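> what's the 3D shape of this:
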Amino acid sequence: MNAPTRTPRAARGGSRQSLWRDRGFLAYWTGQTVSRLGVQIAGLALPLVAIAAFDASAFELGIINAALFAPYLLFSMPAGAWIDRSRKRPVLVTADLVRFGVLVALAVLGMVGLVDMVTICLVGFVMGTCAVFFDIAGSAYLPSIIGKDQLLDGNGKLQATIVFSKSGGPAVAGVLAELTSAAQTLFAGAASSLLSVLALLSSRRPETAPAPREGGRDMVAEIRESLSFIIGNKYLRFLTIRSGVNNAFFVARNTLLPLFVLNTLDLSSTILGLVLGAGAVGALAGSMIARPLAERTGLGRTIVIGFGTGSLVQVLLPLAGGPDWLAVAMLTSLFGISGCFMTIGNTNVATLQQMLVPRELLGRAVAGMRTVTWGSMPLGALLGGALGTALGLRTALAVVVVGFLASATWLALSPLTTMRNPLEDDDDDD
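From the prediction side, this is the model:
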């Protein structure tokens, strides 16, 4: 008989305790916030280092981003199966420590002029591998420290952190690169990983080890079980395919963005960072809207509204131009609106996953979905680099926007628009 798992305090009572008063959640949230912020600082610093060191082209930036995201395609499934067997917090701490080491090493190499394409790709690959373990372990860790009645609230705070970091991190990186250098900016990313370790270790809440698997430790069978669960659920199946396609275009866009802003629009790296930082403001607004909107319209429709709007607004990007003030206004509007609605969508998707997937499958199921949703990113990076080289930056961005518009249309025709109670609807799956 399996050992009983520890029920989070919030789940034992009937009332909703504020998560801001929960020390275990605060340690988790702080670790996630500073670590993800550092990852995003480093994520923008890597192409800036490449541009400064050897005047990297769009195709070379595509290869760098492909190396950064390739571990999601290669390692997500075995990582998820392994994480389901393990305590989650040590995985988070180890990923942060490894990331700290490689960022410090690259920063030092950059300052002495020893950076080349191979070095940046290797660092990107290690960073991506750390991100695989950190992201999957983080998603699987949250339901073990808060109750089910607080998942929407907890995911709202976490998704605000994720989108804030995706916007605020590049904003910090852009300013630091302008004031110092792209290589020195990597030290800020490394420091964030170290702060995350300290936050995670400050939690005094013990983590129960997962119960041993019955019938041995057949990882292949466990991976097959999680994939069968995803394929058999119409909501998870749809969202996995949709996110995989959408994320490919998202990374294609981000691959082209630095060159588009710096070269085509002739703006500074500070402006690039601040434009991306507008998404942090949008993320904050989205985190406050996500829960009441879902309670009013339902999880499914809220996901459609969030992701659909976030995709449609991308049309502003290839249109940006004219006087500097107008180009900046269009770009900040794009990232502010996108940050808000993507946070709304992601918050409710995370909650839906945690509602539908049994806890003992959660790490593997998240890994299975991210093998597709994040595994498409290296392909998107290569696509963006190839399009930018063949068509020019603005035309390439217009092609990418067509992909976003197709994603929005597919969402409007999806089963999410008629979702009622996902736990009840699940019984009617194909």
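
> can we go C-alpha only for contacts and neighbour counts from here?
Noted.

> what about Ser15, neighbour count?
Other residues lying near Ser15 total 10 when counted by other C-alpha atoms under 10 Å.

> what separation do you get for it and Leu411?
Taking C-alpha to C-alpha, to the nearest Å as the criterion, Ser15 is separated from Leu411 by 35 Å.

> what does Gly368 give?
Taking C-alpha to C-alpha as the measure, Gly368 and Leu411 are separated by 21 Å.

> more crowded one of the two?
More neighbours surround Gly368 than the other of Gly368 and Leu411, with 28 against 21 (other C-alpha under 10 Å).

> in this structure the more buried one contacts Ala79, no?
No: the criterion here is C-alpha atoms under 8 Å, and Gly368 misses it with Ala79 at 9.7 Å.

> just the helices in the stretch 301-430 of the chain please.
316-319, 324-356, 359-373, 377-391, 393-412, 422-425 (DSSP state H, counting those that start in this stretch).

> would you do the same for the sequence below? I want to compare the two.
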Amino acid sequence: MEQLPEPPPPPPTARTRPAGTDRPGLLLLRHRPFALLCGEQIASSVGRQVTTLALALLAVTRLDAGPFGASALMALSYLPGALLSPFAGVLVDRARLRDLTVLLTVLHMLVVGSVPLAAALDGLGLPQLYLVATVSGALTSMLAVALQAALPRVVHSGQLLSANSALTGARTTGQIGGPALGGVLVALTGAPTALLAAGAAYGIEALLLLALPTTLNTPAQPRSSAPESRTAALRAGLDVVRGQQLLRRQVLAGAGFNLGGGAADALFVLYATRDLGLPAWQLGTVYATFSVATVLGVLLAGRFAATIGLARATRICAVVAALAIFLIPGASLVPGFPALLAYQFLFGLAATVWAISMTTTQQLITPPELRGRVAGVLQAALIGTVPVGALGGGALAAWLGNVPVLTGAATVALLAAACLWLP
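So this is what the prediction gives:
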């Protein structure tokens, strides 16, 4: 079975070596640039959670969007990432990285802030919400590509596994607090005002990114006398993915997994409340269990992957996460609440370790000047199937029922995860 060896860190120089990383055992959070990235992840996650909740509530409660309208809002938030991520990767490798991340975040703040302004002027409509969801999704995906390319320039390669675990933990903190904050703000002040709080979170994120070292403004791809065409630049990123067996399998497994997972996610709340009859407090507890499992996954990811190897950790956790999805339709045969608790715990734990191991693998085996493009190609492949699965799952469930579609979604996810085990 393949093992992914960790390459030795590059020879440190005055420009590339993060301050303090030459001392063994130094806590990553004492390294100022990395601490800034952790703070950015918390602020960004809170902003996205509040934005998602407020936009959905505005569409359903104020603008009378139906089931398809609500699904379309979700799909539009994912589609730009699928379409634009490869081009974002080309931009990231050529751009002044710190300035680019600040610009994307400021634009995000302005775009989200347009909704409460339109509501105050009594001019808010569904087309604007769809446009905001689309642009917000595009900016989020571009920023994600940029930050994946920035991390290996902030910490050494030997620290990437721990760094990705810590960033996932920071992001999880925002995911736990974001929905609660959004719900309280919507209840007290209304959805438009809650979006002002989301805009404030993006403003804090921009300030944290602005404080990153100016060395990140040195483009990863050196300038050449003969400028590379955009087509050639995209092909270079694709060639890395095609040339690395691990990356090829990750694309196939992740895309198929998200196809099935997107269908399951789209039906989960409807199935839990209508078919299983879970009250609101049980549904909230189910989601809280996922957050707890994610935190546990963050704590275990580094040790687990270091013990058995990144490649093997990815394979095992992918299959466990896919098998957990079968507990959703299985909840119709047993007490539903315990079954969904078990699903969220197993899925949250396994999927978190899988995501951390997969991201670290990608960063380790990608040449530095191509990290943006490779991250863009992978992100496009991984998230492009989510809206397809969500819309397809909803349409099939109206015809076949929730349980058969949920079973089929779990089967698709398992077959995709099994691709990682092919000889």
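
> thinking again about what came up before, to Cys121 of the first structure, which of the helices of the stretch 301-430 of the first structure lies closest?
Proximity to Cys121 of the first structure (C-alpha to C-alpha) singles out helix 377-391 among the helices of the stretch 301-430 of the first structure, at 12.2 Å.

> ok, and what's touching that closest one?
The set of residues external to helix 377-391 of the first structure that reach it, using C-alpha atoms under 8 Å, 6 or more residues apart in numbering, is 58-63, 65-70, 244, 247-253, 255-256, 393, 395-397, 400.

> contacts only, for the counterpart of Ala306 of the second structure in the first structure.
Pairing criterion TM-score structural alignment: the partner of Ala306 of the second structure within the first structure is identified as Glu295. With contact set as C-alpha under 8 Å, 6+ apart, Glu295 of the first structure has no partners.

> try it again with 10 Å
By C-alpha atoms under 10 Å, 6 or more residues apart in numbering, Glu295 of the first structure lies in contact with 152, 302.

> does it sit in a helix or strand, and which one?
In this structure, Glu295 of the first structure sits in helix 269-297 according to DSSP states H and E.

> got the angle between that helix and helix 324-356?
Using axes from the mean of the first three to the mean of the last three C-alpha atoms, to 10 degrees, the inter-axis angle of helix 269-297 of the first structure relative to helix 324-356 is 40 degrees.

> next, the mean deviation of helix 269-297 of the first structure compared to the second structure.
After superposition onto the second structure, the mean distance of helix 269-297 of the first structure to its aligned counterpart is 2.3 Å, using mean C-alpha distance after the TM-score superposition for the first structure.

> burial measure for the equivalent of Val251 of the first structure over in the second structure, as a count.
Superposed on the second structure with TM-score structural alignment, Val251 of the first structure falls opposite Gly262. For Gly262 of the second structure, the tally of surrounding residues (other C-alpha under 10 Å) stands at 25.

> can you give me the neighbour number for Leu26 of the first structure?
Here the count is done by other C-alpha under 10 Å, and Leu26 of the first structure has 17 residues near it.

> same check, this time on the one 3 residues further on
Applying other C-alpha under 10 Å, we find 23 residues neighbouring Trp29 of the first structure.

> can you list the buried residues in the host helix or strand of it?
Trp29 of the first structure is located in helix 23-54, with elements delineated by DSSP H and E. Using 16 or more other C-alpha atoms under 10 Å as the test for burial, helix 23-54 of the first structure gives 24-51, 53.

> what does stretch 288-305 of the second structure give?
Of the residues in stretch 288-305 of the second structure, those with enough neighbours to count as buried (16+ other C-alpha under 10 Å) are 288-299, 301-302, 304-305.

> for the residue nearest the centre of the first structure, give me its contacts.
Among the residues of the first structure, the smallest C-alpha distance to the mean C-alpha position (C-alpha atoms, centre = their mean) belongs to Ile162, namely 6.2 Å. Taking C-alpha under 10 Å, 6+ apart as the criterion, Ile162 of the first structure is in contact with 32-33, 35-37, 40, 156, 168, 280, 283, 339, 343, 346-347.

> from Val334 of the second structure, how far out is the match of Val251 of the first structure?
Distance from Gly262 of the second structure to Val334 of the second structure, counting by C-alpha to C-alpha: 24 Å.

> kindly report the same for Tyr343 of the second structure.
Remark: distance between Tyr343 of the second structure and Val334 of the second structure (C-alpha to C-alpha) = 13 Å.

> of those two, who's got more company?
For Tyr343 of the second structure versus Val334, the count of surrounding residues by other C-alpha under 10 Å is larger for Tyr343: 24 against 11.

> counterpart of that one over in the first structure?
Using TM-score structural alignment as the criterion, Tyr343 of the second structure maps onto Leu334 of the first structure.

> please name the residues that touch its match.
275-276, 278-279, 282, 310, 312-317, 320, 328.

> how about Ala321 of the second structure?
Taking C-alpha under 10 Å, 6+ apart as the contact definition, Ala321 of the second structure lies against 257, 261, 343-354, 410, 413-414, 417.

> that one corresponds to which position in the first structure?
Pairing criterion TM-score structural alignment: the partner of Ala321 of the second structure within the first structure is identified as Gly310.

> just give the nearest non-adjacent residue to that match, would you?
Counting by C-alpha to C-alpha, 6 or more residues apart in numbering, Gly310 of the first structure lies nearest to Ser338, which is 4.4 Å off, once chain neighbours are set aside.

> coming back round to it: among the helices of the stretch 301-430 of the first structure, which comes closest to Ala137 of the first structure?
Between Ala137 of the first structure and the helices of the stretch 301-430 of the first structure, the shortest separation by C-alpha to C-alpha is 6.9 Å, and it involves helix 359-373.

> after superposition, how close is that closest one to the second structure?
Here helix 359-373 of the first structure is compared with the second structure after superposition; its mean distance to the aligned residues, by mean C-alpha distance after the TM-score superposition for the first structure, is 0.8 Å.

> now do that helix: which range of the second structure does it align onto?
If you align by TM-score structural alignment, helix 359-373 of the first structure falls on residues 368-382 of the second structure.

> can you give me how far that stretch is from the chain middle?
Taking C-alpha atoms, centre = their mean, to the nearest Å, one finds stretch 368-382 of the second structure lying 14 Å from the centre of the chain it belongs to.

> this completes my enquiry, with thanks.
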